[in-house]
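Trainee: Return a 3D structure for these sequence lines:
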Amino acid sequence: MKEVTNIQELDQFLQENPEAILFKHSTTCPISTQAHDEFMKYADSGAAKPWAMVIVQTARPVSNEIAERFGIKHESPQVLYVKNGTVAWHTSHWNITQDNLSKNAV
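Mentor: I've put the predicted structure just below:
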């Protein structure tokens, strides 16, 4: 797992991985805890694209940059599937499931 803590790390991660998943996670939200569990099932399945996590409490500027850069309203938890510099798919909250990720982050 790669945790992105600043905008430079975000830029580097996306440059190195033109197809990647960004997972915005809140460490204080029970919905985000459930989404994290589902996301980790997906990540551990072996089907996952390169991915990085943004902890919104400690990396708010990164979370805000992602929302601004891609034009996707911030939510937490939130998953964005980035392909060649644009968001190909995104979802949030209870829709973050292993099944949804496996079907849509392809």
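
Trainee: going forward, measure contacts and count neighbours with C-alpha atoms only.
Mentor: Noted.

Trainee: List the contacts of the helix or strand where Ala20 lies.
Mentor: Element membership of Ala20 [criterion: DSSP states H and E] is strand 19-25. Contacts with strand 19-25, where a contact means C-alpha atoms under 8 Å, 6 or more residues apart in numbering, come from 14, 32-33, 36, 49-56, 63, 75-84, 105.

Trainee: The helix or strand following that strand relative to strand 19-25, how many degrees between them?
Mentor: Next in sequence after strand 19-25, counting helices and strands by DSSP H and E, comes helix 30-44. Note on geometry: by axes from the mean of the first three to the mean of the last three C-alpha atoms, to 10 degrees, helix 30-44 and strand 19-25 are set 150 degrees apart in direction.

Trainee: Here is the second sequence; please produce its structure so I can put it next to the first one:
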Amino acid sequence: MKEMHSTQDVDDALRQDTAILFKHSTRCPISAAARGQMERFLERQPDAPVYTVDVHDAARASAYLSEKTGVEHHSPQVIVTRGGQPEWHANHFDVRAEELERRVGGG
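Mentor: Now for the predicted structure:
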């Protein structure tokens, strides 16, 4: 997972053909469960373009990501973009490795 700390990092991620953007909090047990799902996904898809942002430590980048994608902020949250546009997203306990694999063509 590549960490995003700035608005420039968000812009760089959104320039990718496909990006999997994971917003989370290190202070939240639901986020910890979602991070486990993301790690499980990456075990199966190690080359997947996953970017992560901590909603507290990089609050501006997190808010900017919501602005740029038009996806209402939640944490934890995963947003799949293609060509910089949101294609699918999931929040809280809906962040699941199997569904993410299905959405990005890996499962």
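
Trainee: Quick TM-score on the pair, please.
Mentor: TM-score for the superposed pair, counting by TM-score structural alignment, normalised by the length of the first structure: 0.92. Supporting figures: 105 aligned residues with a C-alpha RMSD of 1.3 Å.

Trainee: about what we covered before: please spell out the ChimeraX selection for the buried subset of the contacts of strand 19-25 of the first structure.
Mentor: Here is the ChimeraX selection string for the buried members of the contacts of strand 19-25 of the first structure, based on 16 or more other C-alpha atoms under 10 Å:
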select :14,32,33,36,49,50,51,52,53,54,55,56,63,75,76,77,78,79,80,81,82,83,105
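
Trainee: which residue lines up with Ile55 of the first structure in the second structure?
Mentor: Following TM-score structural alignment, the counterpart assigned to Ile55 of the first structure within the second structure is Asp54.

Trainee: my read: its match touches Leu65, true?
Mentor: No: in terms of C-alpha atoms under 8 Å, Asp54 of the second structure does not count as a neighbour of Leu65; the distance is 11.6 Å.

Trainee: count of residues packed around Glu39 of the second structure?
Mentor: Other residues near Glu39 of the second structure number 15, with proximity taken as other C-alpha atoms under 10 Å.

Trainee: Check Met1 of the first structure too.
Mentor: Met1 of the first structure has 9 neighbours, counted by other C-alpha under 10 Å.

Trainee: For His90 of the first structure, see how far away it is.
Mentor: Distance of Met1 of the first structure to His90 of the first structure, given as C-alpha to C-alpha, to the nearest Å: 19 Å.

Trainee: before we move on, the earlier item: out of the contacts of strand 19-25 of the first structure, which sit inside helices?
Mentor: 14, 32-33, 36, 63 (DSSP state H).

Trainee: Find the pair from the residues you listed with maximum spatial separation.
Mentor: Largest separation among these by C-alpha to C-alpha: Leu14 and Thr33, giving 24.8 Å.

Trainee: Glu87 of the second structure belongs to a strand?
Mentor: Yes: note on Glu87 of the second structure: a strand contains this position according to DSSP: H, G, I helix; E, B strand; the rest coil.
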